[in-house]
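Q: Let's see this in three dimensions:
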Amino acid sequence: MEFQTKREAIRARKKALGSFLAERKLSSPSSTTWRCCATTFSTRNAMLEHASRFHAKEIEILVDRGQKTTRFDSNEESDNDWPLSPTDETSPRIDEIKGALTKHVDAWKTQTSSNCDLVILFYKYADFEKPTRVATWQRRLCERLRLRGKIRVATEGINGTVGGSLTSVALFVDVILSHPSFLDMMVDDFKSSLLGETAFPAGLEVRVCEEIVPLEKPKDAVSYKNAGERLSPKEFHERVLEIQKDTLASDTTVLLDCRNYYESRIGKFDFARAPNIRKFSYFPEYFDRNEEFFKGKTVLMYCTGGIRCERASAYLKSKSLCRDVFQLSGGIHKYLEQYPDGFFRGKLYVFDERKTIRSNDDVISNCFYCGYPWDEYEHCTTVGCRQLVLSCERCRDSGKTHCCDVCKQGPLPKKEFCRCTSQRQRIPDEHS
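A: Here you go, the predicted structure:
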């Protein structure tokens, strides 16, 4: 942006820096310390120097008020403009987005976090004819805003988890919501929690995939367009309460966890049926094997953020066996924002280096070795094994860090499973 006078440019930069520092000032009104990038700064000059060195791009975005959109390079084909900047970075809309994103952050109990830094989960099922263009747009946008995370793009839509400063995240959300392909999304469709200090050590990864969440079923036959009816967290809570109180409802309604076993092991809804499956792509086979159990029943489905339920519910509906199929809108994440002490107990597994976030203090799982209540996952320490292990501090200190006896013997041959994986029943049977 070219300012008419040098004074205007200086004023704009001061305003941007002031906004940047204000959101990182610690909560006490009389505080003279700031928190950013897991570091506390005791003087304003030190914080300004840090901002200038490591957050120059964010400040540039705030200063560059006149820039509306940025097109791809002219040598790249494009059917649309893919904006890299908000329509107005200093508008009240950005403050509204910040407020909406931080409204429920206090619901999450976290031990380590960076002040005002957030992780957001989002997805959008849509028809992208050329997903590579969307991926390039997302990569450039995140790089410009200094966001880290993982994003999957496919012809069926987009699925992302990104994290960074509150300003960058709010600007990212504003750009997404301003694009014609996402006009039916709202700020509430972005699930937010505190970033922590090690959520995305690998930086940014944007990939073009066959599916935005792998179900391994034809997208035309099992389409998100035929998904089960969405229930708000309030409506879902009332349905679960009905199951708890009414014996007949509990006999005719199935509360179904669509996640993997290692997720439900450490946190799930009371009364939920959690399939002991290792991958979401096994879910259709799980349902097919247990058709008699589900026949004629009403199914209430849930997952982490809602994306898996979209196509899982569509698969159930395609079988025409269940009486009704419902899904929790926004998933466990949105439910816990409204009901942190509701029917979901334990931790919520997330797919970044934080591994879990929690809204209550319940521990529903145990140490693999001694049975002590424990819900903090670590990876098996055997080279070549990526199994998650629940081993309490006492057991880990004594060297019990493996998932099974095979892994205790040493590194696994390439592409071979350890015993606990190879002997796991792929699809469990539901008998009652």
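Q: switch to C-alpha atoms for all contacts and neighbour counts from now on
A: Noted.
Q: got the residue ranges for the helices in the stretch 201-350 of the chain?
A: In the stretch 201-350 of the chain, the helices defined using DSSP state H, counting those that start in this stretch lie at 233-245, 247-252, 261-264, 283-289, 291-294, 307-319, 331-338.
Q: Now do the first one against helix 331-338, angle only.
A: What separates the directions of helix 233-245 and helix 331-338 is an angle of 90 degrees, with axes from the mean of the first three to the mean of the last three Cα atoms, to 10 degrees.
Q: elements contacting helix 233-245?
A: For helix 233-245, the elements it packs on are helix 247-252, helix 331-338, judged by 3 or more Cα pairs under 8 Å, 6 or more residues apart in numbering; DSSP states H and E.
Q: before we move on, what about the third one?
A: Helices and strands touching helix 261-264, as assessed by 3+ Cα pairs under 8 Å, 6+ apart, are absent.
Q: Then the second one?
A: Using 3+ Cα pairs under 8 Å, 6+ apart, the elements in contact with helix 247-252 are helix 233-245.
Q: hmm, back to that, same list (the helices of the stretch 201-350 of the chain) but as JSON lines, adding mean neighbour count.
A: JSON lines is the format used below for the helices of the stretch 201-350 of the chain (neighbours: other Cα atoms under 10 Å):
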{"stretch": "helix 233-245", "mean neighbour count": "16"}
{"stretch": "helix 247-252", "mean neighbour count": "13"}
{"stretch": "helix 261-264", "mean neighbour count": "20"}
{"stretch": "helix 283-289", "mean neighbour count": "17"}
{"stretch": "helix 291-294", "mean neighbour count": "16"}
{"stretch": "helix 307-319", "mean neighbour count": "22"}
{"stretch": "helix 331-338", "mean neighbour count": "21"}
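Q: These into JSON lines, with extra columns for distance to Leu348?
A: Converted to JSON lines, the helices of the stretch 201-350 of the chain look like this (distance: least, Cα to Cα, whole Å):
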{"stretch": "helix 233-245", "distance to Leu348": "16"}
{"stretch": "helix 247-252", "distance to Leu348": "24"}
{"stretch": "helix 261-264", "distance to Leu348": "7"}
{"stretch": "helix 283-289", "distance to Leu348": "20"}
{"stretch": "helix 291-294", "distance to Leu348": "26"}
{"stretch": "helix 307-319", "distance to Leu348": "15"}
{"stretch": "helix 331-338", "distance to Leu348": "8"}
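Q: Counting residues, name the longest helix you see in this structure.
A: Longest helix in the chain, counting residues (DSSP state H): helix 6-22.
Q: helices or strands up against it?
A: Helix 6-22 packs on helix 44-54, helix 56-63, going by 3+ Cα pairs under 8 Å, 6+ apart.
Q: Second chain to compare with the first, below:
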Amino acid sequence: MKLRVAVIYGSRTCEHDVSIVSALQAMDNLDKNEYDVVPVYIARDGQWYTGQLLRNIAFYSAFRPQLVNHVAPVMSDDGKLTLMPVSSIAPHGFKGMIKVLMSNMNLGEDTVEKCDVVLPVMHGMNGEDGTLQGLLELFNVPYTSSGVLGSALGMDKIAMKQFFRGCGLPVVDGMWFSRAEWQENREGVLARVEASCRYPMYVKPANLGSSIGISRATDRESLIKAIETAVEYDRRILVERGIEKPVEINCSALRIKGEVRASLCEMPASWEEFLTFDDKYLRGSKSGKGQGMESLARKVPAPISDELTARIRQMTQQVYRAMDCKGVVRIDYMLDGDDLYINEINIIPGSLAFYLWEPLGISFKDMLDCMIEDAFAAHAEKNRSVFSYDSSILRSVQGGLKGAKGGKLGGGKLGGAKLGGSGKLGGRPGV
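A: Model (predicted):
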């Protein structure tokens, strides 16, 4: 019997359209002899849809929801992602939905789809950031991307850089601040930025990918403009020292038969100051080859020394393990002369980075097979853990909840540690 694979994509994110392209690529490359593919599209307004019309890219240019199935994901007791028609829930209102969620899902003909495994192909917020992964964890459904921890770290550039520093990896100097701080005290923020980083510098929204909202600042005027752009996209802003003549090197990682493998390294051939959104996704599209990151001009393998290649591949495997990743990821590095810096990890990379594996004899189809196999292995390993504990807490408080007050955890304080606000990355305590 074929496995039913739900490919989930789209969502409320600036990278919505990129996600559609990557998802359609993945659906076209799933082995038709092994899998039944169920497209699950999350529209810009957060509504979920399924139906085979969603596999046609032309359908999205004039999206007509009445032609596909409007569904809602619900919990099932069989470990499968269950998609229920919204029309069967709506007549009962909110109480009807709660009843469905609590009923162990004996839905019969009302069920549109039941899927054995989920292939998330989400880029950016509300999907790649751990939100979808958390839902799938609660539903106890196997899925192919990294879990909540790795996904959340991979989305937030500030937390990500602090994590890299904690792993002893080389990171470009930077600092961060909040949108509220910028609105309250611009001069103070500018002074802190200029004290921490020299020009040129890069200003980045903390929680966006695909180079959206990123600007290069060469003086105070362009810095102000860059910050104004970034705060439109996010409430936390990262500023990093610019590299004069940067060279980008990328490497992917994937678990194959239980072993974390690193791909060949690539060097984007069109790299100038940094790759913009258009560089990554629109160049070459007029020729019909603009299929996401696949169409970007690149040199594979990257023209770098064997020693540097080995170092990058080792670091890629190290990060994959440290962040408890799953599925395929891509890690981007920066070369500044002889100095190597880790830039960021892409938890669900554009085009799923299949082009970095093909030269090693691993086709897109083979890569997807490995990801699905890894999803089931991770799911089985998770379910080996104990999720219940026979405690006397509830019995002890039957006489009244006031009796439990003395059982506060740590007096309500985190070990006396003060949680700091914005500041220098990897610098002082409280950051």
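Q: TM-score of the superposition?
A: The TM-score (TM-score structural alignment, normalised by the length of structure 2) is 0.25; 185 aligned residues with a Cα RMSD of 7.6 Å.
Q: before we move on, back to that, and the helices and strands packed on helix 233-245 of structure 1: which comes nearest Glu310 of structure 1?
A: Judged by Cα to Cα, the one of these that comes nearest to Glu310 of structure 1 is helix 331-338, at 10.4 Å.
Q: helices or strands next to that closest one in the packing?
A: By 3+ Cα pairs under 8 Å, 6+ apart, helix 331-338 of structure 1 packs against helix 233-245, strand 344-349.
Q: can you tell which of those is closest to Asp117 of structure 1?
A: strand 344-349 (19.3 Å).
Q: next helix or strand past the closest one?
A: strand 356-358 (DSSP states H and E).
Q: So which elements touch that following strand?
A: Using 3+ Cα pairs under 8 Å, 6+ apart: strand 356-358 of structure 1 touches strand 344-349.
Q: which one of the helices and strands packed on helix 233-245 of structure 1 lies closest to Val134 of structure 1?
A: Nearest of those (Cα to Cα): helix 331-338, 25.0 Å.
Q: helix/strand/coil for Val162 of structure 1?
A: strand (DSSP: H, G, I helix; E, B strand; the rest coil).
Q: Run a quick neighbour tally on the nearest residue to it once chain neighbours are set aside.
A: Nearest residue to Val162 of structure 1, sequence neighbours excluded (Cα to Cα, 6 or more residues apart in numbering): Gly149, at 4.2 Å. The local packing of Gly149 of structure 1 (other Cα atoms under 10 Å) involves 22 other residues.
Q: now Gly149 of structure 1: how far from Leu241 of structure 1?
A: Separation of Gly149 of structure 1 from Leu241 of structure 1 (Cα to Cα, to the nearest Å): 36 Å.
Q: and what of Ile97 of structure 1?
A: 33 Å.
Q: go on, Pro233 of structure 1?
A: 12 Å.
Q: Which residues are in contact with each of these two?
A: Shared contacts of Pro233 of structure 1 and Leu241 (Cα atoms under 8 Å, 6 or more residues apart in numbering): none.
Q: residues in contact with the longest helix of structure 1?
A: 3, 34, 47-48, 51, 59, 62-63, 167.
Q: ok, which pair from these is furthest apart?
A: Greatest spacing in those, by Cα to Cα: Phe3 and Trp34 (30.3 Å).
Q: Specify which residue of these two has the higher count of neighbours.
A: Trp34 (21 against 12).
Q: in the stretch 151-300 of structure 1, which spans are strands?
A: Listed in chain order, the strands found in the stretch 151-300 of structure 1 under DSSP state E, counting those that start in this stretch are 157-165, 191-194, 204-208, 229-231, 253-257, 267-269, 298-302.
Q: one step back: quick one: which of the helices of the stretch 201-350 of structure 1 is nearest Arg358 of structure 1?
A: Once the helices of the stretch 201-350 of structure 1 are compared by Cα to Cα, helix 331-338 is nearest, at 8.8 Å.
Q: by how many degrees do the closest one and strand 298-302 diverge?
A: Using the same axes, to 10 degrees, helix 331-338 of structure 1 lies at 80 degrees relative to strand 298-302.
Q: ok, Val5 of structure 2 touching Tyr35?
A: Yes: in this structure, Val5 of structure 2 is within contact of Tyr35 by Cα atoms under 8 Å, at 6.4 Å.
Q: Tell me which of those two has more neighbours.
A: Counting neighbours by other Cα under 10 Å for Val5 of structure 2 and for Tyr35 shows that Val5 has the greater number, 24 against 17.
Q: element containing that one?
A: Assigned by DSSP H and E, Val5 of structure 2 falls in strand 3-10.
Q: what about the closest residue to Glu113 of structure 2 other than its chain neighbours, how many neighbours?
A: Excluding the flanking residues, the one nearest Glu113 of structure 2 by Cα to Cα, 6+ apart is Leu83, at 5.2 Å. Taking other Cα under 10 Å as the criterion, the count of residues near Leu83 of structure 2 is 25.
Q: again with Ile312 of structure 2
A: Using other Cα under 10 Å: Ile312 of structure 2 sits among 24 other residues.
Q: closest to Trp137 of structure 1 out of the helices of the stretch 201-350 of structure 1?
A: Of all these, helix 307-319 comes closest under Cα to Cα, at 21.6 Å.
Q: Just confirm Arg139 of structure 1 is within a strand.
A: No: counting by three-state DSSP, Arg139 of structure 1 is located in no strand; its state is helix.
Q: I figured it hits Val206, correct?
A: Yes: Arg139 of structure 1 lies in contact with Val206 (Cα under 8 Å); the separation is 6.2 Å.
Q: Look at Val134 of structure 1 and say how many residues are nearby.
A: Counted with other Cα under 10 Å, Val134 of structure 1 comes out at 20.
Q: ugh, wrong one, Glu143 of structure 1
A: Residues near Glu143 of structure 1, counting by other Cα under 10 Å, number 15.
Q: Helices of structure 2, start to end?
A: Counting by DSSP H, residue ranges of the helices within structure 2 are 16-29, 86-89, 93-101, 131-139, 148-155, 157-166, 179-184, 186-196, 220-230, 277-281, 306-322, 364-382, 393-396.
Q: Comparing those helices, which stretch has the densest surroundings?
A: helix 148-155 (a mean of 23; mean count of other Cα atoms under 10 Å).
Q: Brilliant, that's me finished.
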